[in-house]
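> 3D, please:
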Amino acid sequence: MGLTRKRDLAAAVAAAAIAGYLLMYVVYRVFPPITVWTGMSLLGVAVALAGWAFLVRARIRDGRIGVGAGRLHPLAVARSVVIAKASAWMGSVVLGWWLAVVIYLLPRRGSLRVAAEDTAGAVIAALCALALVVAALWLQYCCTSPDDSAPEADPAPG
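This next block holds a predicted model:
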């Protein structure tokens, strides 16, 4: 399983943004109000992922991987990678959605009072979704094994 490519995530953001903009164009009249608290749950998940990433990175650097007390089980690292990949993909789709909402609202702020009120909440939600993507990519990076500073000697061909 390789690292998640940033261009694939960017494509997901773009696709979700296009679909989200078209959806906002149709359903904004019945859309619930967007407050500054709307996207804050994403920030909570991002903080949790970042904290887990720092813990995993510290234990990998200290060599505390394996079975035993105080050690991080290798399956826990593998599960962390799966959670990081899923969070990166979900965060990029949600980021695309909130970017679409922001792009829809910005030109309408002058003519629609509701659009002006919703803009701040949509921007905060987009920033929280971006934080989720960054934290997920950081966790995924922290789960990789550290590079050896000295290359191992190659066995003689034989």
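
> Going by C-alpha atoms from here, please, whenever you check contacts or count neighbours.
Noted.

> Nearest residue to the residue most central in space within the chain in space, please, no chain neighbours.
By Cα atoms, centre = their mean, the chain has its centre lying nearest to Val133, at 1.6 Å. Spatial nearest neighbour of Val133, excluding adjacent residues (Cα to Cα, 6 or more residues apart in numbering): Ala88 at 4.7 Å.

> Enumerate every residue touching Leu130.
Leu130 sits next to 91-92, 95 when contact means Cα atoms under 8 Å, 6 or more residues apart in numbering.

> Closest one of the residues you listed to Phe31?
Phe31 has its nearest neighbour among these in Leu95, at 17.9 Å by Cα to Cα.

> Another sequence for comparison is provided below:
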Amino acid sequence: MKLKPTRVLDLVANVVIAAVAAWIATRLTYSNFPPISVYAGASLYPVAAIEVVLGFLIRARVNDREIGAGRRQLHPITAARAMALAKASLQVGSIAAGVWLGFLCWVFPQRSTLNAASADSPGAIVGLLAGVALVAAALWLEYCCRAPEDPTDDPADPATT
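Down below sits the predicted model:
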């Protein structure tokens, strides 16, 4: 089975479904929520940063054809693990972004009437942006993990040699 790039439509579906579920849950139970700090959604930023750096490292190795079991080479299993990390992060990031979006859709209009909603809005914005950042970083890592183009089986053109 060939591993395919993640479809943007799948990510959008995750965001929409999570946003609707979070909006309903927030609407029904907001009075029971603890205060949302600015740090609540910020935990995804370090993961996004690590994935961006990992993407640059893997891309450099792939472009230099330094893939293999050698000491200074990128082991294929390491690339596969990075791809699995990217795939998982795409799901987590899109769902987290959807949850924070759904929360914001209920809280943001309530800011003028509820002091708690006004206080919770910055934390929700940070969380939403963290989810988007993780999705962007994971898409970059997924792109960097692609195998280089395979050489063709066609014989070399004698006119060019």
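
> Kindly provide the TM-score of these chains.
The TM-score (TM-score structural alignment, normalised by the length of structure 1) is 0.92; 153 aligned residues with a Cα RMSD of 1.4 Å.

> ok so, going back, just the contacts of Leu130 of structure 1: which are in strands?
Using DSSP state E, no member of the contacts of Leu130 of structure 1 sits in strands.

> how about the residues you listed in CSV, adding neighbour count and distance to Ala19 of structure 1?
Listed next are the contacts of Leu130 of structure 1 as CSV, based on neighbours: other Cα atoms under 10 Å; distance: Cα to Cα, whole Å:
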residue, neighbour count, distance to Ala19 of structure 1
Gly91, 27, 16
Ser92, 29, 13
Leu95, 27, 12
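
> Contacts made by stretch 17-26 of structure 1 with the rest, please.
Outside stretch 17-26 of structure 1, the residues that touch it by Cα under 8 Å, 6+ apart are 95-101, 103-104.

> Specify the helix with the largest residue count in structure 1.
helix 74-105 (DSSP state H).

> Give the aligned range of that one in structure 2.
Taken onto structure 2 by TM-score structural alignment, helix 74-105 of structure 1 occupies residues 76-107 there.

> Tell me roughly how far that stretch lies from structure 1 on average.
Following the fit onto structure 1, the mean deviation recorded for stretch 76-107 of structure 2 is 0.7 Å by mean Cα distance after the TM-score superposition for structure 1.

> Please pull up the equivalent of Arg146 of structure 2 in structure 1.
Per TM-score structural alignment, Arg146 of structure 2 is aligned with Thr144.

> can you tell me how far the residue nearest to Val133 of structure 1 sits from Asp62 of structure 1?
According to Cα to Cα, to the nearest Å, Ala88 of structure 1 and Asp62 of structure 1 sit 26 Å apart.

> Compare these two (neighbour count), which wins?
Ala88 (27 against 10; other Cα atoms under 10 Å).

> mind listing the helices for structure 2?
Assigned by DSSP H, structure 2 shows helices spanning 8-29, 44-63, 76-107, 115-144.

> out of the ones you listed, which comes closest to Ile36 of structure 2?
helix 115-144 (5.0 Å).

> coming back round to it: figure out how far the match of helix 74-105 of structure 1 is from the centre of its chain.
4 Å (Cα atoms, centre = their mean, to the nearest Å).

> Enumerate the positions of that stretch that are buried.
For stretch 76-107 of structure 2, a neighbour-count test (16 or more other Cα atoms under 10 Å) marks 79, 82-84, 86-87, 89-107 as buried.

> ok, now stretch 34-49 of structure 1?
For stretch 34-49 of structure 1, burial by neighbour count (16+ other Cα under 10 Å) applies to 34-36, 39-40, 42-43, 45-47, 49.

> Onto which residues of structure 2 does that stretch map?
Under TM-score structural alignment, stretch 34-49 of structure 1 corresponds to residues 36-51 of structure 2.

> so how far is the first residue of that stretch from its last?
Note: stretch 36-51 of structure 2 ends 26 Å apart using Cα to Cα.

> swap in stretch 101-109 of structure 1?
Stretch 101-109 of structure 1 has an end-to-end distance of 12 Å (Cα to Cα).

> Check the offset of it from the chain's centre.
Using Cα atoms, centre = their mean, the offset of stretch 101-109 of structure 1 from its chain centre is 23 Å.
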